[in-house]
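Visitor: Pasting the sequence and the predicted coordinates here, then a few questions.
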Amino acid sequence: MNSPRDGWLSGLLALLSGALMVPSFAPFHLYPLAVLSLLGFYRALRGRTGADAFRLGWLFGVALFGVGVSWVRISLNEFGNMPALIANLLMLLFVAAMALYYGLCAWLIRLLEQWLANRAAPVWAGPLLVFPALWVLVEWLRGWLFTGFPWLLAGNGQLDGPLAGLAPVLGVHGLSLAVAVSAGLLWGLLHWSGQPRRRAAAGLALLWLFAAMLGLLQWTRPAPAAEQRSLQVSLIQGNVDQAVKWDADGLMPTLDIYLTLTRAHLDSDLIVWPETAIPEFFHRVEEPLLTSLGETARAAGAEVVIGLPVMIPDGRYYNALVSLGSAEDQYFKRHLVPFGEFLPFKRQLRPLIDWFEVPMSDFSRGRAERPLLRVGDWPAGASICYEAVFPEEVREALPEAAFLINVSNDAWFGDSLAPHQHLQFARLRALETGRWLVRATNTGISAIIDPHGRVQARLPLFERAALTGTLEARAGATPFVRFGSRPILAGAGLMLLAALLLGARGRSEHAGGEPGQAG
């Protein structure tokens, strides 16, 4: 029987482990902490069952999201004009709700491990099969249920470590599985003895070495020589204050900022403005501004991509990217932010959301089958803000896309962790797809990212400037582009099946103890 003191210590360990995950992400990049975080999570669950296990998992999630996404309050309070008390309460409610995923994960882990223990399954079945598989499957569930929130997945923080070599093959969920398996192997290294301990050490070393070697491979290639492969690109970071961005009096000064910076860089092949850089509908600025800008770009041999809202004749409007120059095209954002860009359960929640004064918060969802935007002679993979967090949606532009364009307005998050985290997730999309990615944001961090996920040039937060560099049009497809997350999800399912078969056959490699503890 567990004592109250043991329960208190397990709860504290769960909280500390959840908070420990956050420094593995940007801007800290302490990627080994993700493994230690999951090791602590797994240790906190030892000997716990049922509601107790669920509580510990929920506490882990509360710490992870409470530290990692506390910037939600900034959007609600400072820019949504919501009273501070209400904004903080809603942020806490969001954190508590997201933490339920980890409560579910913990409950399932202990349920299956107890079943395995009753059947004297091998000591390694829990930490090396059940735990990693369920961790990945619950993260995957979090990435799509209720429109999804795949922020702070365990694999996101591995971009600058040896495990990153797995990203072009298995995607972010493959990185998460590698982190969870590493935690399980580290558990065995610390708690087993003799040959099992040596095997755990060898497995951990081989996993990280294999991933690092994969990182040396080139999965894509330069586009055919008949196409222009090297492009000069300029990203315009207007640094327009979110508090005045949508004021009627702010339109002309905003346009002046972007036009002045653009005219100074018409020698570039591609010029990209951020999300909703023009805070006005397309049809209201088309004739006085966009038509002449397109003509100027064509005369200079440049292509210009601009973020702005587009309204269609039936009154629906979209968060859009518009390309001007030798070719004209539009992309409408397909994955909208709940409560920020559209209102779920509109009739029931309207009185509450009236407090949250978000301009143009009733966007319609784009219906394009694939997120492609024609930019001159090149098809580009397009994503707007939040869409860059969804790997399966970004990969839908491949292999046709020669490069990726992501635009965002991270001014909503102020000077917080969010802009750094968002850039990191965009970098991971470049690595998964083997494409250059250019990212233009209103207040930063704008960046030019190579196919290995490395930032080649960047602008810091809250600086008004243009970032100029080069990118290379590329062709080909990584294994992740070809198969997506299906292999890793199937692998997680097979790991669970293997654990169930081990339990059903009643095999045991170690006498005594419960799964994951020293035999």
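Guide: Arrived safely, thanks for sending.
Visitor: From now on I want contacts and neighbour counts done on CA atoms only, so please keep to that.
Guide: OK.
Visitor: Grab the most central residue of the protein for me.
Guide: residue 389 (3.2 Å; C-alpha atoms, centre = their mean).
Visitor: Would you confirm that that residue contacts residue 426?
Guide: Yes: here residue 389 lies in contact with residue 426, judged by C-alpha atoms under 8 Å, at a distance of 6.9 Å.
Visitor: from the chain's centre, how far out does stretch 443-457 sit?
Guide: Distance, stretch centre to chain centre, for stretch 443-457: 15 Å (C-alpha atoms, centre = their mean, to the nearest Å).
Visitor: Contacts made by it with the rest, please.
Guide: Counting contacts by C-alpha atoms under 8 Å, 6 or more residues apart in numbering, the residues outside stretch 443-457 that touch it are 159, 235, 237-241, 409-411, 419-420, 423, 427-431, 433-440, 458-464, 467, 469, 471.
Visitor: again, but for stretch 232-249
Guide: Contacts to stretch 232-249, defined as C-alpha under 8 Å, 6+ apart, come from residues 79, 250-251, 254, 257-258, 261-262, 265, 268-274, 277, 279, 359, 411-412, 438-444, 446-447, 462-471.
Visitor: Kindly report the same for stretch 182-192.
Guide: Residues outside stretch 182-192 that contact it (C-alpha under 8 Å, 6+ apart): 35-36, 38-39, 124, 127-128, 131-132, 196-198, 200-201, 203-204, 207, 516-519.
Visitor: Tell me which of those fall in helices.
Guide: Secondary structure defined by DSSP state H assigns 35-36, 38-39, 131-132, 196-198, 200-201, 203-204, 207 of these to helices.
Visitor: this is the comparison structure:
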Amino acid sequence: MTGADIPIPAADEPGRLFGRLSGWIILLSGWRRALAAFLAGALATLALPPYDFFAVCLISFPVLVWLIDGAVDTADGGWLRRALPAAAVGWWFGFGYFVSGLWWVGAALLVDAQNFAWALPLAVLGLPAFLAFFYALATLVARLLWSDGLGRIFALAFGFGLAEWLRSFLFTGFPWNAIGYAAMPVPLLMQSDAVVGLYGMNALAVLVFAAPALLADRRHRRTGLAIALALVAAHVGFGLYRLNNAPTTAEEAAGNGVRMRIVQPSIAQTAKWDNAARRAIFDKHIALTETPPKPGEPKPSVIVWPETSIPYILTQTPEALARIGEALSDGQVLLAGAVREEQGTGDAGPLYYNSIYAINDRGEITDAVDKVHLVPFGEYLPLERWLRALGLQEVVEMPGGFTMATNRRSLKVNETLSFLPLICYEAIFPSELAYIGPRAAAILNVTNDAWYGDTPGPYQHFRQAQLRAVEQGLPVIRAANNGLSAIVDPYGRITDGLALDAVGVVDASLPSGVDPFWGTPPGPVQAWGILTLLLVISCGFTVSSGRRFD
């Protein structure tokens, strides 16, 4: 049978067109099927920052559905063998998605090319090849639940929802560029995240993105498209409702009287490693800190420097602390990223932490918090004993790498104000934001994205931090060495910010937080409620079609 042989009524011209297209894709095999899956996955990354062209997913996912339709093994080899061709399609789709979406990771290895250029293929191709197995699992699970018509759309949504949830914590977790982000490019479309969370959005986004595949079907076409349109209407409608009932500007939302300043120095990553440049780097931060506010604006009460912005071990450099105290006016507090040193036990050498210090106007350290979720191979070396024996080391130049903090706690700014600290990519983990200590008035995200230059990486990183504000009901204060630095209100709206590679400061009032939609941020209950519903519906279609699960 060819695509032209698919029986569609002559009066149904759109159905005939999509029927021929789907028929042609279904009949692809071998390298042609793999290439089509790879290109479909790569195309989907145009829905991510900085492009935000989410409509491409309405092409990528229907193609994926049709490729899975054709990915069958008729040999009598059991359920796994019959599902493996679909898993291969998912792997190629994921490989295209992650190569196209994460190629910029390799830029970090070129900062010290002499030592790390050899690992470039591992970063640009190896990491995507590994992550693609999660999407292979998604399509394998979907294929086991596969049925004609609408049922397979629900099955694919369940498969991807499950896979993205697993990707958030297996092997330390890496939920970067989760599919749900493609459905939330602007604040209007971010508000649903407050209700179902990222992991619920992953599944629902795939359900909508894959629905156009039904245009080639005669069964359930209208029902499936109606469900997708209803979800889109609810998504947009809830966003309109929530934003219309929110303060019209972040300034109106500022009820705590806290005035913030974010310092963005844009120090080149190569310079940060140059010991001779440390004084110039420090002086640049100080000069930006001492910049007078615009005429008529009050002085900031809290100043934020980016991740590892202090180029000294402060406990060994009292003169640096004294200079910070001189730069701060009465009552001002500096929150700065720095490397913290602590003496190890016994004969062990010093331990180093990626930290945030709170420093008062007398140059005294009043509080410090350490990073909990370190970057594998970047800040520490997994399986250290064996990998160091092979001559490998972490990318960050630190003896023995960084040490992981045992718990996350709020950072005390002063007697009445505390923040939830997230250092660098800790902001991409919505399920890891539980903390101890006083209640936080905002999320503080300090980072250094200069590793990745002018690539999509910093934009993708910022978007993920932006969504944490919506989920938590807290404003985000984001200080990035070279951008993107901004203050984001609890609805995901940017109050003020600086573009990538700009040098300057952001002065703005700190927006007040809002109560999360459920009283607490969305989590496993919402995600698994949606996944369970999708699974039950998928199984219902499978049973009604007469298929067996084995």
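Guide: Perfect, thanks for sending it. Quick caveat: nothing in here was measured; it's all calculated off a predicted structure.
Visitor: overall similarity of the pair, as a TM-score.
Guide: The TM-score (TM-score structural alignment, normalised by the length of structure 1) is 0.87; 495 aligned residues with a C-alpha RMSD of 3.0 Å.
Visitor: Go ahead and build a ChimeraX selection from the buried members of the contacts of stretch 443-457 of structure 1.
Guide: Those of those that meet the burial criterion (16 or more other C-alpha atoms under 10 Å) are gathered into one ChimeraX selection, given here:
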select :159,235,237,238,239,240,241,409,410,411,419,420,423,427,428,429,430,431,433,434,435,436,437,438,439,440,458,459,461,462,463,464,467,469,471
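Visitor: Under the alignment, what does residue 449 of structure 2 map to in structure 1?
Guide: In structure 1, the residue equivalent to residue 449 of structure 2 is residue 410, according to TM-score structural alignment.
Visitor: which residues sit in contact with the residue lying closest to that match once chain neighbours are set aside?
Guide: Nearest in space to residue 410 of structure 1, with sequence neighbours left out and distances taken as C-alpha to C-alpha, 6 or more residues apart in numbering, is residue 419 at 5.9 Å. Remark: with contacts taken as C-alpha under 8 Å, 6+ apart, residue 419 of structure 1 is in contact with 410, 413, 444, 445.
Visitor: And residue 303 of structure 1, by the same measure?
Guide: 269, 270, 271, 297, 323, 324, 325, 326, 375, 376.
Visitor: same thing but at 6 Å, please
Guide: Taking C-alpha atoms under 6 Å, 6 or more residues apart in numbering as the definition of contact, the neighbours of residue 303 of structure 1 are 270, 324, 325.
Visitor: which one in structure 2 is aligned with the second one?
Guide: This means residue 324 of structure 1. The pairwise alignment with structure 2 assigns residue 324 of structure 1 to residue 359, based on TM-score structural alignment.
Visitor: Against residue 436 of structure 2, how distant is the closest residue to its match other than its chain neighbours?
Guide: Taking C-alpha to C-alpha, 6+ apart as the measure, residue 359 of structure 2 lies nearest to residue 365, with 4.5 Å between them; neighbours along the chain are not counted. Distance of residue 365 of structure 2 to residue 436 of structure 2, given as C-alpha to C-alpha, to the nearest Å: 20 Å.
Visitor: which of these two has more neighbours?
Guide: Per other C-alpha atoms under 10 Å, whichever of residue 365 of structure 2 and residue 436 has more neighbours is residue 365, with 17 against 12.
Visitor: For residue 399 of structure 1, pull up the helix or strand it's in.
Guide: With secondary structure defined by DSSP states H and E, residue 399 of structure 1 is part of neither a helix nor a strand.
Visitor: my bad, should have said residue 492 of structure 1
Guide: Residue 492 of structure 1 belongs to helix 486-505 when elements are defined using DSSP H and E.
Visitor: for residue 350 of structure 1, same thing?
Guide: In this structure, residue 350 of structure 1 is located in helix 346-353 according to DSSP H and E.
Visitor: Show the subsequent helix or strand relative to that helix.
Guide: Past helix 346-353 of structure 1, heading to the C-terminal end, the next element that is a helix or strand (DSSP H and E) is strand 372-375.
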